[in-house]
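Engineer: with the input below, show me the fold.
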Amino acid sequence: MREQDTPTGGRHVVVIGGGIAGLAAAHRLLDRGERVTVVEASDRLGGKLLTGEIAGARVDLGAESLLARRPEAVGLAREVGLADRLRPPATATASLWTRGALRPMPKGHVMGVPGTASALTGVLSDEGLRRIERDAELPRTEVGDDVAVGEFVAARLGREVVDRLVEPLLGGVYAGDAYRISLRSAVPQLFEAARTHDSLTEAVREIQAKAAGQRQTGPVFMGIEGGVGRLPLAVAESVRARGAEIVTGAAVTELRRAIGAAGAGSPAGRWRVVTPGRVRHADAVVLAVPAPAAAALLRAEAPAAAAELATVEYASMALVTLAYRSAGITLPEGSGFLVPPVDGHTIKAATFASRKWGWIAEENPGLLVLRTSVGRHGETEVLGKEDADLVEVSRHDLREATGLAAVPVATRVTRWHEGLPQYPVGHHARVARVREHVGALPGLAVCGAAYDGVGVPACVASAYAAVDQLGGDRAGLDALITNPVRSLHGGAGE
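Structural biologist: Now for the predicted structure:
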C-alpha cells in the first residue's frame, strides 16, 4: 500500500467528505495557512447540492435556496466568485393545500405556531381556532431540557395547529415527524421563550415584537443563477486554485492515530487516513460525512462518539422535476405550496420553479418547470415505487391541487436515500456528547448536517467552527450552541 507523508510547507489537514461542509472546511483551512487534502468517496462533489437539466433548463436537483438572514452561505458564495449570481426569489408567497383547497400561507407565526388565533383563520376549523384561544387559560407546560415540537404545541394549542401548519413546515426542512422533532434544536428561539412564559401564544408575540424591533432588510432566502448546486463546485474550484488537493472516488476505510516518534507523540498528534491503495498522513482531520459514515470511521479511536452517531436516523426523499410547455397553462399565484400529511396526499410540497427563480424563466421562455417532493421519515412504501409511478402520483396531486392536466414534455426523479438527518428530542445533548468524545483526541473535529442544522448556512457554520476548534478557538462552536442556525421557516412571521 502506498504511503503518502505530510506535504512540505506546513501542517497537513485531511478533510474527509466533499459535500458543502467539507469544502467549506477546506476553504477555511486555506485561509489559516494549512495544507489541505479533501477526500470524497463518491465520484462527484457537492453532497445534497446538485444541479442538472430538464428539457434544456438548468435546475437544482437538491437543495434550491440559501437562508440569507445568516451570513455563512451567502458570504461563502461571494468569496468564491458567485456574488453576481446570487438571486432572491422572484416571489416569496406560498400556499397550503389543505382541507380541499389552496389557502394562503398564514403570516404572524413562528414555525407555524401563531401569536393569535386569528393568524390561522382560513387554515384551521372554527373548533381549531377556539382551541388556540384556550392557551391563555392553561397552566404552564414545563419543557424541561427538551421536548418534541408537536407534543408541546398540541398540548398548548391543539393538534390541528400541528397537523395543518407546524407539520408541513417542519416536514419541508427535515422530512420528519413533528411529534418526534426536538423543539430545542429545530425552533430554538421558541424553546427559550417557552421556558419563561406561561402562555405559548404570549411567547410567540414576544418573539415577534423583538423581531420587529430589529427588523432585517433584504430577502430571507437567496438562490444562485444556474442553481445552488453551483456553490460547492465554485468552492472546489477556489480551493484547488489555492493549492488544495481534491480526490474523488476514494472512500476512506480506516482512520487511526499514527504511532511512533513522529506520530501520536507529536504536539498535534498524527493521523493515518486509509483509502484503497493509499495511506495519507495528516496532522489533523476534519470529518465532514454523514453520521453513519462518521460512526464507522470513529469506531476504533472514539468508540463512544461512534456509538452516539450510530443512533442518528435519516429520512429518505425524492424530488420529481417536471417540465411543461407553458402555453395555455395557468397556475395559482405564488411560488408553490406545502401539503399537510393529515390530508392524505402523496406529495409533501410543490415548487413552481420557473416562477420562484426568475432566471429559469428568463433562460427558458415557453417552458414551465415545477418540482414536487415525496417521502417523509418512516415512509418506505411510496419511495419503493418506480420513477414513473412517482411521476404519476405527483401529476395526480398537482392536478387535484391546481387543475394542471397538461402532459409534461420531460420528467426527472432524483432520489436522496437517507438524505436528511433527524433531530429528535435530546439531539443537542447527543451532539454535545459526540463533540466531547471527539474533542479528547488532538487534531480531530466533526461537522455537517448531523450536528448543527440541515440547511446550507448551518453546514458552513459547522465547518467553520470545526476548523477554528482545531486551531484552539472555540468561539465559533460556542456561538453555534448559544445561537443555533434556525430552520428555514423558523423566523418570526415567515
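Engineer: when you work out contacts or count neighbours from here on, use the C-alpha atoms and nothing else.
Structural biologist: Noted.
Engineer: right, and residue 352 touches residue 335 too?
Structural biologist: Yes - applying CA atoms under 8 Å, one finds residue 352 in contact with residue 335, separated by 5.2 Å.
Engineer: show me whatever sits in contact with both of those two.
Structural biologist: Listed contacts common to residue 352 and residue 335 are nil; contacts here mean CA atoms under 8 Å, 6 or more residues apart in numbering.
Engineer: test my guess that residue 185 contacts residue 423.
Structural biologist: Yes - counting by CA under 8 Å, residue 185 touches residue 423, with 6.8 Å between them.
Engineer: give me the common contacts of these two.
Structural biologist: Common neighbours of residue 185 and residue 423 (CA under 8 Å, 6+ apart) do not exist.
Engineer: next one: residue 228 from residue 401, what distance?
Structural biologist: From residue 228 across to residue 401, the span is 27 Å (CA to CA, to the nearest Å).
Engineer: do residue 292 as well
Structural biologist: Distance, residue 292 to residue 401, using CA to CA: 38 Å.
Engineer: ok, now residue 349?
Structural biologist: From residue 349 to residue 401 the distance is 11 Å (CA to CA).
Engineer: comparing these two, which residue is more hemmed in?
Structural biologist: Neighbour count, other CA atoms under 10 Å: between residue 349 and residue 401, residue 349 has more, with 25 against 20.
Engineer: structure for this one too, so we can compare:
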Amino acid sequence: MSRPWRVAVVGGGIAGLAAAVRLRDRAPAGTEITVYEQSGALGGKLRTGELAGQPVEFGAESFLMRDPAGGESAAVTLIRRLGLAEKIVHPTVGQAALAVDGGLRPVPGGTLVGVPGDLERVATVARPAVDADRDGGRPLLGPDEDVAVGTLVRARLGDQVVDRLVDPMLGGVYAGRADDLSLVTTMPALARAARVEHTLTGAVRAAQAAAPRAPGAPVFGTLAGGLSTLVEAAATASGATIRLNAAVRELTPTAAGWRLTVGPTRDPELVEADAVVLALPARPAARLLAPVTAEVATTIGGLDYASVALVTLALPNPELPVLSGFLVPATEGLLIKASTFFTTKWGHLARPDGIALVRASVGRYGDETSLHLADADLVATVHRELSGVLGVALPAPLASHVQRWGGALPQYAPGHGDRVAAARTALRAAHPTLVLAGAGLDGVGIPVCVRSGETAAGEIIEALGGSGS
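Structural biologist: You can find the predicted model right below:
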C-alpha cells in the first residue's frame, strides 16, 4: 500500500530550510516534511533583531549575489523562489578600510580575499617580498593538492601580504587564521587557477577572469526588513511541520527507514521517517552519527569551530568616515577584528535623527579569551577601540547589544574537502537515506548553505526512488 514519504530535517538553519523547500518543490505530492530545531527559533546564524528602534542583524548581514562561476547565487535563486526579490537591497557604500599602523587605509582593489593580482596596488598597505612570485616553471599546486592559504601566500609574496591583507580578510569571514585555513575550501576559484598558473598573481587574475563581474554590478545584497524574512518565508514555503525546542537525541536505522528519539530523556518521543537530512553543525551531527557509522562520525566530528561575539552600538550623531567598515589585522593587537558601519553601508537603514548603528566583531580562533568578558566590558572595550581607530571620541551609546555565537564558524584545515567527500561516499554506500548538509561540510555563507541543503534534498529524492510508493 502506497503512502506519502516522511522526511525529517534535523536543524532549522538556512541549510535545513533550503532542503525543506527543495523537498516540497520536487518530492512527490503529499510528502510529509518535519523540521526539528533544538532551539526556540529558526534561522541558525540568521537573526534580525532591533536596537534603538531600528532593525539590525545580530548574525549574518548579507549574501553574495553571484556564485563562483559567475551566475546567480543559490541565495538569490531561493529569494526569487520565495517571492522576495523586490526586497533585495545593496550597499550604498562599498569601500572598506584596513586598520594598520594606527590609521585607516582603503582596502586595495584587485585582490581575491586579500590575495593581490597586482603587487603595485597593495603597496600602500603591505610590502611584498623582494623576490616575490617568480615563475618556477610549473603550476603552484598539484592536481589534488591542498595547502593552507597562508602557507602558499607567504611563500610567494611574503609575510606582510598575509598579515596585513589576507589574514584580516579571512578573519572577517571565518574568525580563523590564514595559516590554518584550507585554500581549496575557502578560496576554491584560486585553488583551481593555481593548478594551472605558475605565479600567484597570475592565478588571482585567472580566477577573476573566470567569473567576470559587470562594471557596477553589486557583489552583496541583503533584504529590506532583515534576513529573518528569508527564514520566515522559507519555513512557510516548505509547508513543513516546524518543531521548535525539539532536540533529536538519537537516530536509529530501521527496516523501513529511521527512528528519531526527540525530546527529554524522561519523556522521549519516537518518530519514524523514511529519510533524514542532518543539517547540523559538525559535532552535534557526529554525536547522532556515532551509533550509525563510527568512521563517518569521527571524520565529521573532527572539525573545529571558532566562537565570536558581535557588539552593536547605537551612537548619536557620531563622526564616521564614508566607509562600509574596516578590518583589523591581528598584528594590531586590538580586541576588534572587524567593524561595520551599518547605517552608512546600508542606505536603507539611514536615520533622519542621525543615530548610527555600528557593529564590531570580536573573537579569533585560538585566541578567544576576550569572549570571557562580561557584556558591559565588551561594549566598553569596543567603544574605546572604535574611538582609537577612528581618531575621534565617539559619543556614548544610546543602546547596545551583545550577541554571542559559541562555536559558530567552522575552521577548515587543508584536506577538508577530501575528508568530507570520503565521509559522504561511505555514508551513501551504507545509508543512502541519511544525508548531511550545512556550513560545517560545505563552507560558510548563505549561498553555500542554501546550495548544500538543496543538494541534500536532491539526494534524498534520488535515494527514495523519485516516487512516494
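Engineer: and the alignment partner in structure 1 of residue 22 of structure 2, what does it touch?
Structural biologist: Under the alignment by TM-score structural alignment, residue 22 of structure 2 pairs with residue 28 in structure 1. Contact partners of residue 28 of structure 1, counting by CA under 8 Å, 6+ apart, are 464, 467.
Engineer: how about residue 64 of structure 2?
Structural biologist: 73, 75, 219, 220, 221, 445, 446, 447.
Engineer: change it to 6 Å
Structural biologist: Neighbouring residues of residue 64 of structure 2 by CA atoms under 6 Å, 6 or more residues apart in numbering: 219, 220.
Engineer: which residue lines up with residue 290 of structure 2 in structure 1?
Structural biologist: Structural alignment places residue 290 of structure 2 opposite residue 299 in structure 1 (criterion: TM-score structural alignment).
Engineer: whoops, I mixed them up, residue 450 of structure 2
Structural biologist: For residue 450 of structure 2, the residue aligned by TM-score structural alignment is residue 460.
Engineer: so its match, which state does it fall into?
Structural biologist: Under DSSP: H, G, I helix; E, B strand; the rest coil, residue 460 of structure 1 falls in the helix class.
Engineer: and it, how many neighbours?
Structural biologist: 28.
Engineer: these two touch, right, it and residue 23?
Structural biologist: No - applying CA atoms under 6 Å as the test, residue 460 of structure 1 and residue 23 come out as separate, 8.8 Å apart.
Engineer: picking that back up, contact partners for the match of residue 450 of structure 2?
Structural biologist: 21, 24 are the contacts of residue 460 of structure 1 under CA under 6 Å, 6+ apart.
Engineer: likewise the one 4 residues further on?
Structural biologist: Contacts for residue 464 of structure 1 were tallied using CA under 6 Å, 6+ apart; they are residue 25.
Engineer: ok, it to residue 31 of structure 1 distance?
Structural biologist: Distance check for residue 464 of structure 1 against residue 31 of structure 1: by CA to CA, it reads 11 Å.
Engineer: again with residue 285 of structure 1
Structural biologist: From residue 285 of structure 1 to residue 31 of structure 1 the distance is 16 Å (CA to CA).
Engineer: what's the burial count for the closest residue to residue 76 of structure 2 other than its chain neighbours?
Structural biologist: Once flanking residues are discounted, residue 76 of structure 2 sits nearest to residue 65: 6.3 Å by CA to CA, 6 or more residues apart in numbering. By other CA under 10 Å, the residues close to residue 65 of structure 2 number 22.
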